[in-house]
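K.L.:
only geometry, no sequence info:
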């Protein structure tokens, strides 16, 4: 059953380039365990490579002056870890694919030249918007499957039912809280630590998978 997903629309133009990257990296922390579970179940991909890439991004956020990154090389490595959903016949491939697509968008975001205050090109916001949407959509699709299983295969699942589910409520609240925090946060390592702590406080991925 196809549900039209209502994406979260946050005013990312209010965030600096650094804040957008931190927002995106924090969301990836909640998505990465989904890839790890898929990788272990399907015997595909290297979750450690994705973990290492995200760690490198956090290091850059903590001190961009000393941490140098070849984003194109990292994108090439990530491409081989991205699953083809047609090659797998179980749900886990979709949140795993969302994770890879979000990390790809994050590397692309990092390559954008920061805009001067008040002169942000709307196209420069596409990557952070995509990451927000990918995280949201992973949850939406999973919740839809849960509701179909709980109710009836023939039942009509509404967007309202999806939005009211605790996992979706948590996703929306997390993105909003993270945005509100970063909007006025300092550009330093402590902000990175606080952002990570905020999104990992429950010890679960955005789908409710326990983080090892």
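P.N.:
Alright, I've got the coordinates. What you are looking at is a predicted structure, and each value in this text was computed from that prediction instead of being measured.
K.L.:
for the rest of this, base every contact and every neighbour count on C-alpha atoms.
P.N.:
Noted.
K.L.:
element containing residue 177, please.
P.N.:
Secondary-structure element containing residue 177, defined by DSSP states H and E: helix 166-183.
K.L.:
identify the residues contacting that helix?
P.N.:
With contact meaning C-alpha atoms under 8 Å, 6 or more residues apart in numbering, helix 166-183 is reached by 8, 10, 14-15, 19, 23, 27, 132, 136, 139-140, 143, 162-163, 191, 195, 198-199, 206-208.
K.L.:
put this next to the previous one:
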């Protein structure tokens, strides 16, 4: 039996740098509502920083000559990270949003071929943690079945598949706009949580 995760990762590795960036940007869009929800509940952080960074990333994808100081953007992201001592579920998911975006910035600053796999995994791990929190089981066998079959994980796989297919076409400007809309997912995060 072929391993779908392995072939998915092979396809990610086969992307060119621009395609990888577009894939990561779409996933970051879908992670950002988790940060926004955390900021709203905790009154910490600033979602605008994440959205501004994403705006710049999409601009760079569309206009190769766009001059953007990604080191400075990474510093801004670090400044709005949840406090280390906050170990709440929301803080961990918000931190994942920052991690994914920071990884994306790293890939913009240097050829980081593994970054795309990291962002894919960060998104999946958040879904796993959420499933474990709401439907958790002590039994690891049952938990693995749950991870495979849970509708949120199926949605995550379908979403990442759709994004991968979109970027494999090497998106033009119009396709990038559509990809960003797909990433925004009507304000619903990878955990199925909405800002409404």
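P.N.:
Sure, I can see it. Keep in mind the model is a prediction, meaning the values are calculated, not measured.
K.L.:
what ranges does structure 1 have for its helices?
P.N.:
17-42, 47-62, 71-79, 93-110, 126-150, 159-164, 166-183, 189-200 (DSSP state H).
K.L.:
looking at those helices, which is nearest to residue 212 of structure 1?
P.N.:
When the helices of structure 1 are ranked by proximity to residue 212 of structure 1, the top entry is helix 17-42, at 8.3 Å, counting by C-alpha to C-alpha.
K.L.:
doesn't residue 110 make contact with residue 21 of structure 1?
P.N.:
Yes - in this structure residue 21 of structure 1 lies within contact range of residue 110 using C-alpha atoms under 8 Å: 6.9 Å.
K.L.:
which one's more surrounded, the two?
P.N.:
Neighbour count, other C-alpha atoms under 10 Å: between residue 21 of structure 1 and residue 110, residue 21 has more, with 21 against 18.
K.L.:
the more buried one maps to what in structure 2?
P.N.:
Correspondence of residue 21 of structure 1 to structure 2, assessed by TM-score structural alignment: residue 21.
K.L.:
and if you look at residue 62 of structure 1?
P.N.:
With TM-score structural alignment as the criterion, the equivalent of residue 62 of structure 1 in structure 2 is residue 62.
K.L.:
go on, residue 166 of structure 1?
P.N.:
Using TM-score structural alignment as the criterion, the counterpart of residue 166 of structure 1 in structure 2 is residue 151.
K.L.:
are any of the contacts of helix 166-183 of structure 1 buried, and which?
P.N.:
When burial is judged by neighbour count using 16 or more other C-alpha atoms under 10 Å, the buried members of those are 8, 14-15, 19, 23, 27, 132, 136, 139-140, 143, 162-163, 191, 195, 199, 206-207.
K.L.:
one step back: neighbours around the match of residue 62 of structure 1, how many?
P.N.:
18.
K.L.:
what's the closest non-adjacent residue to it?
P.N.:
Excluding its sequence neighbours, the residue lying closest to residue 62 of structure 2 (C-alpha to C-alpha, 6 or more residues apart in numbering) is residue 173, at 5.7 Å.
K.L.:
report how many residues lie close to the one you found.
P.N.:
14.
K.L.:
might you report the residue contacts of the equivalent of it over in structure 1?
P.N.:
Using TM-score structural alignment as the criterion, the counterpart of residue 173 of structure 2 in structure 1 is residue 189. Applying C-alpha under 8 Å, 6+ apart, one finds that residue 189 of structure 1 lies in contact with 61-63.
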